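> Sequence plus predicted model, see below.
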Amino acid sequence: MIESENSTSTHLVVCVHGLWGNPGHLQYLVDQLINKYGNSISILNAKCNLSTYTYDGIDICGDRLVEEIHEKIKSLEDDGIKITKFSIIGYSLGGLFSRYAIGILYKQGIFNEIQPWIFTTFATPHLGTISKISKAIPKIISWASPRILSKTGEQLSWIDKYDGDASLLSVMSDPNRIFFKALELFKYKRIYANTLNDRTVPFWTAAISEVDPFEESDKLILSKNKKYDVIIDSVLLKEDHCKNTIFNMAKYLLVAVAAPILAPLWISFVGAIYVQALCSQRRVQKIIENRVVNNVVDDKNNNDGKEKPRDFSKIASSVERENIEAVTNFISKKPKLTSASSSSSKSESESSTTESYNPELYSSSDFPLVPLIDIQRESCNNLNKISFQKYMVHIDGYNAHAEIVVRNKFFKFLAGKKLIQHFVEESFVL
């Protein structure tokens, strides 16, 4: 955390980690922002939803985040520092916590006094998960989410009832609701979506897209950004393509060899998550009961988002999760894509801003249509009415979901570091 010591005004930047997360997951990003902008910004690396508390629901976690933001604002104001701009960066599930939190802040009138500046997400499941899918690993994830991730899993699966029969993600993408209106207010809206090697949050949901060109990656030719080759500027279909059968055979052989080793890890990991989910369900029930007793209700009934934060001292071990996530992505890893030099006539410095991404890509009939359910498709269409700048991220590694924000400092994550450099130098604006 850094505060502006020599000035009377500051730009507040809030960073929000994802599922099972902790502030350390975004520490590399925080460090790079501090190195670049120093005392021009104040950073809150949120810690109110550590580890298994992320199971409690996007709304409950969002309320905690709002309270932590208020505490930071008060701390700065007590030091005589005026906040003039507000930006928020969400990683993975933290992007949904962020979308909920800004809706509550909007309702409270915060943005009448502080300018909403940059809203950014990295690998965030904006469209949740889906069950109408044939591939094994994504289907398992979609099946398991509502069963082992408590209230959060239900919301990601669109089976919750937040307002009447409407699910929370549906409400959050409704143009007439506070969450959508708050998002529209931000001057800059950025989305970073992994194209490959992210089975936790696939491209279509991170990019808010009805199509996923990268489902058949062997058919594609990529045009990478000249300065930041981890960013894809455009995607073209090959005229002729053939499947990499050798790679597929090697992949299936790896699955056969790895299965006996991974099975015990999977069993212990899923068992631990199930126990944590039960604890979350009890915790959520107590929160709901306290709201009834204290006459505190949610957004649809004028919620102020002022639930008191808890003192979270325990962070669950993430070793098994990191290993399983990495192996899962490796097993599902697709053949390398063919890359091509950009055909743009812009200079290298001009093309590095990657402002000429393909908006047609997200609805092109040339690419496979994602089997969204009706409310997901409606939410997708609504959210795409907002002018997001979308970046297609190409990380040729085993675990792009972790690498996109350099989540683990013990790995080199060279592509992730280059992506963070792009965000700090090109996307972030004081």
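Good, I have the coordinates.
> can we go C-alpha only for contacts and neighbour counts from here?
Noted.
> Would you mind listing the outside residues contacting the longest strand seen in the chain?
Ordering each strand of the chain by length in residues (DSSP state E) puts strand 82-91 first. Contacting residues not belonging to strand 82-91 are listed as 8-18, 26, 73, 76-77, 95-98, 113-124, 405 [C-alpha atoms under 8 Å, 6 or more residues apart in numbering].
> Let's see that with 6 Å instead.
Residues outside strand 82-91 that contact it (C-alpha atoms under 6 Å, 6 or more residues apart in numbering): 8-18, 114-122.
> Can you select the buried ones from the residues you listed in PyMOL?
Selection of buried members from the contacts of strand 82-91 for PyMOL, criterion 16 or more other C-alpha atoms under 10 Å:
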select buried, resi 9+10+11+12+13+14+15+16+17+18+115+116+117+118+119+120+121+122
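> Among the contacts of strand 82-91, which ones are in strands?
Among the contacts of strand 82-91, the members falling in strands (DSSP E) are 9-16, 115-122.
> what two of those residues are the furthest from one another?
In the ones in strands among the contacts of strand 82-91, the most distant members under the criterion C-alpha to C-alpha are 9 and 122, with 27.7 Å between them.
> now residue 5, nearest residue through space, not along the chain?
Excluding its sequence neighbours, the residue lying closest to residue 5 (C-alpha to C-alpha, 6 or more residues apart in numbering) is residue 39, at 6.9 Å.
> which one in the protein is furthest away from the centre?
Computed with C-alpha atoms, centre = their mean, the residue of the chain farthest from its C-alpha average is residue 240, at 34.6 Å.
> next, the one to line up against it:
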Amino acid sequence: MAQETAGKADHLCVLIHGLWGNPSHLSYLETALREAYPADRLHILLAKSNAYNHTYDGIHLGGERIASEIESQIKTLSDSGTTIRKLSIVGYSLGGLVARYTIGLLYATGLFDTIEPVNFTTFATPHLGVRTPLVGPHSYLWNVLGARTLSTSGRQLFLIDTFRDTGKPLLAVLADSSSIFIRALQRFKHRSLYTNIINDRSAVYYTTSISKTDPFVDLSAVELNPLPGYNGVLLDPEDPVKPKQLPQLSLLERLKVGSMTTLQSIPFILLLGIAVPIGSVLFLLNSGLQTFRSAQRVKLHESGKAGIGIEQYRIPLIEEARAGIGRVYAGMAGDVGEEYLPTPSETDEDDDGDDKPQDGVGTSTADLKGGDEAVTKRHRGHQGQFPTLALTHEQFEMIENLDAVGFTKYPVHIRKVRHSHAAIVVRSRWRPGFDEGKIVVGHWVQGFEL
């Protein structure tokens, strides 16, 4: 962890890892940032208080740990004669949600009255949770079991929790327009996110991009618009994709294509038939153990015996809190519903170029409160041509409120690896194929304002 105390730097950048992660997962981000900004220009904190299985303990508890870690780092620097005047936060995967909780606490405790929030960025963060909108037994099983195998964090990610006295899931509270978390986001000068369009099996496109649609389900049916100068890895945030006019296939041709797809899938299906039963048993056994250990850590934390003074963080989360208006969650996971909504909602029917915010990539609003340069790029024209996913009521509300704050959204097209979730931040710099992630990180560093 870099804890530079010398030089004239007055800007602190905090990097927060994801689920089951550790600080080394973001070492490439730290290195790339350090190469651009030496120690006398920028302080870097690789947050460590949520490492490994501590990420089971809940987004809120992780946020309290990170807030305490940041305040401790600022005090350490101050004691050495360095005054921090600017703050940037970067979250990867679950770390992006922890970051959103953290900044709400820092805002509420008054830190932003003396320190300017500058850059807020997430990489592959499931802002809308990880509940799948798809139908079928596999999706249903995922929504039910997944929520119950990651302890508190799992329930929060699948939106089946009720957070404290709000009557709402934690992720809905994070995106409530009257919450300290949204007000904290608004204070940042720049807000951006990077979202994988394919091959991210941990956090899929719709949730990491805060979108009602997923235009990238079938890449053969769309035309991608790359951002010039990035080898096709980054798409233009203003106009990333449009539907492709496909030729009509005969019945025989469609059967041929379907047969080839099935044949190509056989080896993978056979592998799953062997690996999944064994892996599932081991995973469930470990989940039970980690859930028990997490409960013990949470109890220690809540009692104030974990070394963190939590009293300062137990503050009203929502102004004029509307307790009890959340949905009822009983036993099963969320709404399973249809894969796509049968008809577009009224807010989707705005492709005529008016000033309504568009869903999906590059949404903006006319009422941004985050500083003179906090302007989010708008994507017009094509999102309404893609079907709306069957998300929950809370997820649609989250999209509306987060888009009202405004993010610049960068779709990322990583092709060389089958699991782009790790590649987007170059979690292992020696892994073959992760060089496309280095392009993403390079773009982020170029846009980082000191």
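Nice, thanks for sending it over. Only a predicted model underlies this, so the values are computations on that prediction, with no experimental measurement involved.
> care to give me the TM-score?
The TM-score (TM-score structural alignment, normalised by the length of structure 1) is 0.81; 375 aligned residues with a C-alpha RMSD of 2.5 Å.
> what comes up buried for the longest strand of structure 1?
82-91.
> with these in mind, which one is nearest to residue 30 of structure 1?
residue 89 (10.3 Å).
> mind checking the SS state of the counterpart of residue 198 of structure 1 in structure 2?
Aligning on TM-score structural alignment places residue 198 of structure 1 opposite residue 200 in structure 2. Assigned by DSSP: H, G, I helix; E, B strand; the rest coil, the conformation of residue 200 of structure 2 is coil.
> Could you tell me how far residue 200 of structure 2 is located from residue 142 of structure 2?
Noted for residue 200 of structure 2: a distance of 16 Å to residue 142 of structure 2, by C-alpha to C-alpha, to the nearest Å.
> Please say which of these two ends up with more neighbours.
Comparing residue 200 of structure 2 with residue 142 by other C-alpha atoms under 10 Å, the one with more neighbours is residue 200, at 21 against 16.
> how about that one, what does it touch?
Contacts for residue 200 of structure 2 (C-alpha under 6 Å, 6+ apart) come out as 419-421.
> repeat that for 8 Å
Neighbouring residues of residue 200 of structure 2 by C-alpha under 8 Å, 6+ apart: 418-421.
> for the longest helix along structure 2, packing partners?
What stands out as the longest helix in structure 2, according to DSSP state H, is helix 251-302. Under the contact criterion of 3 or more C-alpha pairs under 8 Å, 6 or more residues apart in numbering; DSSP states H and E, helix 251-302 of structure 2 touches helix 151-157.
> Read off where the following helix or strand past the helix it packs on ends up in structure 1.
Moving toward the C-terminus from helix 151-157 of structure 2, the next helix or strand (DSSP states H and E) is helix 170-174. The alignment of helix 170-174 of structure 2 onto structure 1 (TM-score structural alignment) spans residues 168-172.
> Next: stretch 383-399 of structure 2.
Per TM-score structural alignment, the counterpart of stretch 383-399 of structure 2 in structure 1 is residues 364-380.
> Can you give the contact residues for that stretch?
127, 130, 132-133, 169-170, 173-174, 204, 208-213, 215.
> Give me the next element, helix or strand, following the helix or strand harbouring residue 399 of structure 2.
Element membership of residue 399 of structure 2, judged by DSSP H and E, is helix 393-405. The helix or strand immediately downstream of helix 393-405 of structure 2 is strand 408-412, counting by DSSP H and E.
> Mind reading off the mean deviation between that next one and structure 1?
Overlaying structure 1 shows strand 408-412 of structure 2 at a mean distance of 0.4 Å from the equivalent residues (mean C-alpha distance after the TM-score superposition for structure 1).
> What residues in structure 1 pair up with that strand?
With TM-score structural alignment applied, strand 408-412 of structure 2 matches the range 389-393 in structure 1.
> what packs against the helix or strand hosting residue 66 of structure 2?
For residue 66 of structure 2, the element it lies in under DSSP H and E is helix 59-79. For helix 59-79 of structure 2, the elements it packs on are helix 94-108, judged by 3+ C-alpha pairs under 8 Å, 6+ apart.
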